[in-house]
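K.L.:
Sequence plus the predicted model coming up.
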Amino acid sequence: MKVLKFGGSSVANAENIQKVVQIVKNEQQPKVVVVSALGGVTDQLINAGTLAEKGDESYKEVLQALETKHLDTARALLPVTHQSSCLSMVKQHFNELDEICNSVFYIRELSLRTKDRIISFGELLSSKIISAFMSSANIQHEWLDSRKLIKTNNNFGFAAVNFKDTNEIISSTVAASGKQAFLAPGFIASDANSNTTTLGRGGSDYTAAIFAAALDASALEIWTDVTGMMTADPRWVANAKTINRTSYQEAMELSHFGAKVIYPPTIQPVMQKNIPTWVKNTFAPNEAGTVIESAGEHDGSEIITGISSINSVTLLSLEGSGMVGIPGFSKRLFEALANEKINVILITQSSSEHSICVAINAADAAKAKNVVDAAFETELNQKKVDPLKVEEGHAIIALVGDKMKSHPGIAGKMFGALGRNGINIRAIAQGSSERNISAVISVADVKKGVNVLHEAFFESVHKQLNVFIVGVGNVGGKLMEQLNQQKQFLLEHLNLQVRVTGIANSKQMLFVDNGNEIDLRSWKEALKNAQPMELERFVDTVIDKNLRNSVFVDVTANADVAAVYNRLLEKSISIVACNKIAASSPYSNYSQLKSTAREFNAEYRFETNVGAGLPVIGTLNDLRRSGDQVNKIQAVLSGTLNFVFNNYDGSRPFAEVVKQAQDEGYTEPDPRLDLGGTDVMRKIMILAREAGEQIEMDDITNNYFLPASCFDGSVDDFYKEMANQEAHFKALYEEAAAKNCKLKFVASFENGKANVGLQHIPSHSDFYHLYGKDNIVLFYTQRYTDQPLVVKGAGAGADVTASGVFADILRIAAP
């Protein structure tokens, strides 16, 4: 004997019911088929009763719509010659329903007993319609009234089963029948006085398990709209996988903690009889699904079987010095909650006995506050305990797996993954079986948390970064090209998916939703038609999306953008900054940013602030981390100035060479930042700070070579004045050439002091053979004393700068 249960989605309409009956027809073993109400019917029956209780006559419209739904379903399923008796049955049931709801309407009272009576019609109607369809298809079977077979107490709404009587009635009824197939409504039962009871929402699964246990079935099959139990909710986690095999205990844990595929009480009856239970997909019947069996037979290879969650959780905290060493406080707390039928989902207590914390359904929070404060009224008045603390807006996220107990470090990996993504844990609990680790987090973080944990424990295929880029102009555009070019390489070789989820320029901003990413081939066209750029709204959206492994990339030179870093870091969103403004801001702000990044498990990376794509800051950090000490730094840090002085020989105007550098993308938007030395001052200051020095811009000496008049007016005025000062620039060149030297703009840091300025570089200097837009940095350290550590290469240009930003993004992805 096999028991098959079909849920509401499987019997939602005539088309689906036809699929169900085909599955039943293909099953050759003797069988009991248990069905739920048609999809959505139970909720509408509850709605009708509630409206009637309120005196709202629109309950009649609800009942009329339900009657039409059932009549239409019967007509769609049955040949005309078989319709009469079935349609008459439907009308008779709705006449009875109308009388019950009419009574509720007049007395304005909907008791739990009456509510059970009303909602029982859902399963009665669906099972009788399906039975009529099976008969019309010549499938021999007997319809069983579950109310006569399953006996319960009178706890209406969630009745407890009397298994002794129920097992005897079911087994004798089936044995006395000559049929090989049976059809029964799920969810409904009756008490000792034959009053209709229900087994709780989702109780049709439970009905099927009760039948399976009573008949010692060879298997129980739960048919639903998904292919088995999943490692996580597939609506939240795109890469959720089907769990092929799991144990009864794991299935109970997963179902208790929010996995909706199977109703939690279902497991107990089949576990006691060791009956394999399958979760299968009505709409993909050939797929294997999930089998639930005893732990000995379950040999899944994964340490973690699944990740589940419960939303709408409230934390209750009872605290007070008067609790320490006094027995009975926990008993009184749980007793007060139990008397009000408030279910406790999670418990944690401090070892000092100073506090105890429990999680309950959020709907029970107000009631819990009243009953607990009443139970401890004396202690409250004596100040031995504090008033019950109620914290709403939480959820529970749980890791489930039988194998966790034999693998140390699971809890650390779980909490570490959540912490790195800025998900605060309010309470934790782990049973002595070590089969479940639960954490209470903000409900706003639950989707992100499930994805973070699924990535950490299941997605060995790839890690996902969610990237938001502000500034997709020259450098940012090159970055988008490089991300597109390397997309497949990163997946294949680094197991990394870099998803660009939001982009912006100075005019527009573009986001994508629902797990999508911006098309890196057509982003320019999409951005043209996007919403206007508002920096605060962009930042709000990044934060509100609350995606795992989020990275904010600033490819601007904008002070307003730099000003939002701290806010993002506080949300554990990492920063990659091509923008030098933040790192060269007052030391207190620079230090605060780095401190915030550490505090909130985010990263603040700005390698391209010095040397574009050259590994200058990374090399400096490696020296310090390995215990070396920087004594002196000498550098040519401006690709722009190096380009200018490598190309200026007096044969063409200095202003023309500068304009060429700007046109080729080597300069800042305002070239005076380069030629005036401000950009180089920022860079040497950043290096000095990374070397451990507390230094400000005012501490740096700048030996200007530009005449003061060049700094007046606009950029156009700047070019005109350079042209007027051509004799000055020619004299600078000729003076150096007369000494067989080259002009280089050099930055130095030594003994806590920094300076920048134009220097005559002789042929034996490391700086002499520095061509094009190259940069060079010389690190003199305790280990590199006579011969410095040299970093040299292209220090300007959109491609190399974009590659440096790209490299920083990849460093954030590194474990």
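P.N.:
Alright, I've got the coordinates. Residues are numbered from 1 along each chain as shown.
K.L.:
going forward, measure contacts between C-alpha atoms and count neighbours the same way
P.N.:
Fine.
K.L.:
nearest residue to Val542 other than its sequence neighbours?
P.N.:
Phe468 (7.4 Å; CA to CA, 6 or more residues apart in numbering).
K.L.:
My guess is Leu144 contacts Leu183. True?
P.N.:
Yes - the criterion here is CA atoms under 8 Å, and Leu144 meets it with Leu183 at 6.0 Å.
K.L.:
Looking at the two, which is more packed in?
P.N.:
A count of neighbours by other CA atoms under 10 Å puts Leu183 above the other of Leu144 and Leu183, at 24 against 21.
K.L.:
can you pull the buried residues of the helix or strand containing the more buried one?
P.N.:
Assigned by DSSP states H and E, Leu183 belongs to strand 181-185. Neighbour-count burial for strand 181-185, counted by 16 or more other CA atoms under 10 Å, picks out 181-185.
K.L.:
same check, this time on stretch 304-322
P.N.:
Neighbour-count burial for stretch 304-322 [16+ other CA under 10 Å]: 304-311, 313-320, 322.
K.L.:
and here's the other structure:
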Amino acid sequence: MKVLKFGGTSVANPENINKVKSILGNQANEKIAVVVSAFGGVTDLLLSASKLASQQDLNFKNSLAEIEDRHISTIKELIPVTSQSGVLSKIKSELNTLETLLEGAFLIGELTPKLSDKIVSYGELLSSYIISEFLKAEGLDVAFKDSRELIVTDNNFGKANVDFKKTNTLCEAYFANNSNQITILPGFVASSSTGNSTTLGRGGSDYTAAIIAGAVNADILEIWTDVSGMYTANPKLVKQAKCVANISYEEAMELSHFGAKVLYPPTIQPVLGKEIPIAIKNTFDPESPGTLIAKNNNGNGKTVRGISHVGNISLLSLEGPGMIGIPGISKRFFETLSVKNISIVLITQASSEHSICVGIADEDVDLAAEAVNETFEYEISTKKIKPVILEKDLTIVALVGDNMKSHQGLSGKMFSTLGKNNVNIRAIAQGASERNISAVIKKDDVKKALNSLHETFFEENIKQLNLFVMGVGNVGSKFLDQIRQQKKYLKDELKLNVRVVGISNSRKMAFDENGISLKEWESILGNGEAADKKAFFERIKSLNYRNSIFVDNTASAEVSESYPDYLKNSISVVTCNKIACSSDFEHYKNLKHLAKQYNSPFLFETNVGAGLPIIDTLKHLIASGDKIRKIQAVLSGSLNFVFNTFNDSVTFHDVVKQAQEQGYTEPDPTIDLSGVDVMRKILILARESGHQLDIEDIENEPFLPEESLETNSNEAFFESLKKYEADFQKMYKDAADKDCKLKYVAQFEDGKAKVGLQQIPKGHDFYNLEGSDNIVLFFTDRYVNQPLIIKGAGAGADVTASGIFADIVRIGNF
């Protein structure tokens, strides 16, 4: 014999009930007991109606009318007209009785637990009767049996305790003498030995099915719900969650206790001793294998079987020197909570006995605090014990698995994963069996925590990076294109799943929590909301994704000033914007400090040399113990392009204009030609070498006329270049006459830095530097006579985008 249970969503409406009929029709004449819940949402309506009635609020009649409409319309849609009369008559009679009960609560202005159980039981009683009559009308061999005639309990209304001896006798006798193939029973409801209607508490329909399965020694208990089994994590929060095919009773109890909603924890108890397997199946995908719960069914020795969580938790802590070595403190503490009927979800105690900390439901925490403070009033008044400390708005996350005890390092792996994502752990609990490792965290971090842990333990080391890109012009658009082209390679070869969640330019911004399509990002952005830098940050903060990276492709000082906000919220920053790292030294130092403090990388490789690994190489030299003695460099791709292109047959104005049009210069070309850009770059290299320098400390020998430097628009700047063409030609001729080339050189030595135009003779490393290439010479303790040279393309949207891309990969490999 099999026992099947169908939950509220499975019988929410006529369409779903037809799916149930199809499942039952495929049972091959096997004898089955079918336990059904109330129609989806009806129990809530009953609770609402009873509460309103007890408050003498006539709006309870609206809830009652909705309940009546749900059931009458379901009958009319499911059952043929010729068979409706008797069913409608029965249901209307039951609804009249329900109305009388609600009116009683209204008249006395009170809802006793006994009355509440009578009212709430109508959900299952009505649904089970209607479904049984529908199945009969469809030609199935069906009988209806009221569970109150089989399951006997005490009078603990709201969560009655089952008398298994009497219940088992009644169930065995009924099913032994019942000849119908299918028996429909209401879940959740029972009756006391004195004949009062009782209920079995939250998840009671699961429990009803398990009680019957245990009583008749069923071959299997099938729980039919709206998901295809138990998952490695909540699929609503972790999109990569997978169905667990096989799991042990103990693992299932741990997962269900910690929030796996497909199974109510007490359900397992009646079948556990008799080793009756439980199958979790999907009413809406009946062919899916689902999850099988059975003895020693622990997935071929896998360690972590699932990651679960329970929300709305508060921590209550009792601590003080008066607890140390004093017998009975714990007894008094737990007795106090027990007397107040407060359930404890988690317990942790310091080995010094200085404190006891428990996790309890938010709804109970104020009552608990009041009770414990009252119990220890004397100790608190004498300052031997402090008043209880409360922490609210918390969640427990838990790793579950039978085989965790035989694997070292799982706790470390769990806490390391949470730590890397800046998820602060408030309390930890782990049983001696190591079947469950639990951590208490802020509720705002639960999605990040679950996804991070799932990535670590279930996703074959594929790490998801969530990008938020500000600036999608020349560099930004190239960067997005590179991400799109390399997405598959990153996932297959580097185990990185990179997705762009948010993008913004100066006018619009757009977000997609599932990742923006990089084939259509331009139209998506065009249809986005108005750009707002603060709102962009707040949205990233509220999403609170793991491995979040803010990518700044702008040249905006305002954007660079927001970096501390991102870093403080564990959001990494990757930028080609040089302003932050060349701002005053204290600001630069603070950014580096925040990156370490909040474990949020701050990378800016493209600040110097675009896509060249200049800063990365410098960091490795310093980390390995080498010391930088001197840096010589051509660091401006735009200036190198200008002076490589400029000669006596072309005007300086035209060359600079060409450089701007090809994207070699900043939008404001004076930033490049004034030397400010190069000053910023050598300043960054000096700082990364370990020196404290500010931009004012750098000597600048400008080659532009003062009038050109003081212009306030690009038009005026280019006009001034025409005016001084003769001076530029003279610079070129002076160098050519000496068989030299003009190069704009940056140098750092003995703690001092300078930039300026120099005549470079033949044979020098800088002489043959072509196009917009950059070159850096590092003279160190190890590279004394022959410097370490880095040379290559130092400007252009493509190479800058590739440098940003490389920084993203670096973060992925952290």
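P.N.:
Noted; the coordinates are in hand. In this text, all values refer to a predicted model and were calculated from it rather than measured experimentally.
K.L.:
TM-score for this pair?
P.N.:
Once superposed, the chains reach a TM-score of 0.98 (TM-score structural alignment, normalised by the length of structure 2), with 812 aligned residues with a CA RMSD of 1.4 Å.
K.L.:
quick check: stretch 674-690 of structure 1 aligns to which part of structure 2?
P.N.:
Mapping stretch 674-690 of structure 1 onto structure 2 (TM-score structural alignment) gives residues 672-688.
K.L.:
Go ahead and name everything in contact with the matching stretch.
P.N.:
578-579, 581-582, 607-608, 615, 618-619, 635-636, 638-639, 665-666, 671, 692-695, 698, 700, 702-704, 709, 746-748, 751, 753-756 (CA atoms under 8 Å, 6 or more residues apart in numbering).
K.L.:
could you flag which of those are buried?
P.N.:
Here, 16+ other CA under 10 Å leaves 578-579, 581-582, 607-608, 615, 618, 635-636, 638-639, 665, 693-695, 698, 700, 702-704, 709, 746-748, 753-756 buried among the contacts of stretch 672-688 of structure 2.
K.L.:
How are the strands of the stretch 551-700 of structure 2 distributed by residue range?
P.N.:
All strands of the stretch 551-700 of structure 2, identified by DSSP state E, counting those that start in this stretch, fall at 572-575, 602-603, 628-634, 698-701.
K.L.:
now those as JSON lines including distance to Asp739 of structure 2?
P.N.:
Shown next, in JSON lines, are the strands of the stretch 551-700 of structure 2 (distance: least, CA to CA, whole Å):
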{"stretch": "strand 572-575", "distance to Asp739 of structure 2": "39"}
{"stretch": "strand 602-603", "distance to Asp739 of structure 2": "41"}
{"stretch": "strand 628-634", "distance to Asp739 of structure 2": "19"}
{"stretch": "strand 698-701", "distance to Asp739 of structure 2": "22"}
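K.L.:
so which of these comes closest to Tyr207 of structure 2?
P.N.:
strand 572-575 (47.7 Å; CA to CA).
K.L.:
how much does the closest one stray from structure 1?
P.N.:
Compared with structure 1 after fitting, strand 572-575 of structure 2 deviates on average by 0.4 Å (mean CA distance after the TM-score superposition for structure 1).
K.L.:
against structure 1, where does that strand fall?
P.N.:
Across structure 1, the stretch matching strand 572-575 of structure 2 (TM-score structural alignment) is residues 574-577.
K.L.:
Could you pull up the contacting residues of the equivalent of Val20 of structure 2 over in structure 1?
P.N.:
Under the alignment (TM-score structural alignment), Val20 of structure 2 pairs with Val20 in structure 1. Val20 of structure 1 makes contact with 6, 10-11, 282, according to CA under 8 Å, 6+ apart.
K.L.:
Generate a PyMOL selection restricted to the buried subset of those residues.
P.N.:
This is the PyMOL syntax for the buried subset of these, where burial follows 16+ other CA under 10 Å:
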select buried, resi 6+10+11+282
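K.L.:
The contacts of Val20 of structure 1: which two are farthest apart?
P.N.:
The farthest-apart pair in these, when distances are taken by CA to CA, is Val11 and Thr282, at 9.5 Å.
K.L.:
Turn the contacts of Val20 of structure 1 into CSV, including distance to Glu434 of structure 1.
P.N.:
Shown next, in CSV, are the contacts of Val20 of structure 1 (distance: CA to CA, whole Å):
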residue, distance to Glu434 of structure 1
Phe6, 33
Ser10, 35
Val11, 38
Thr282, 34
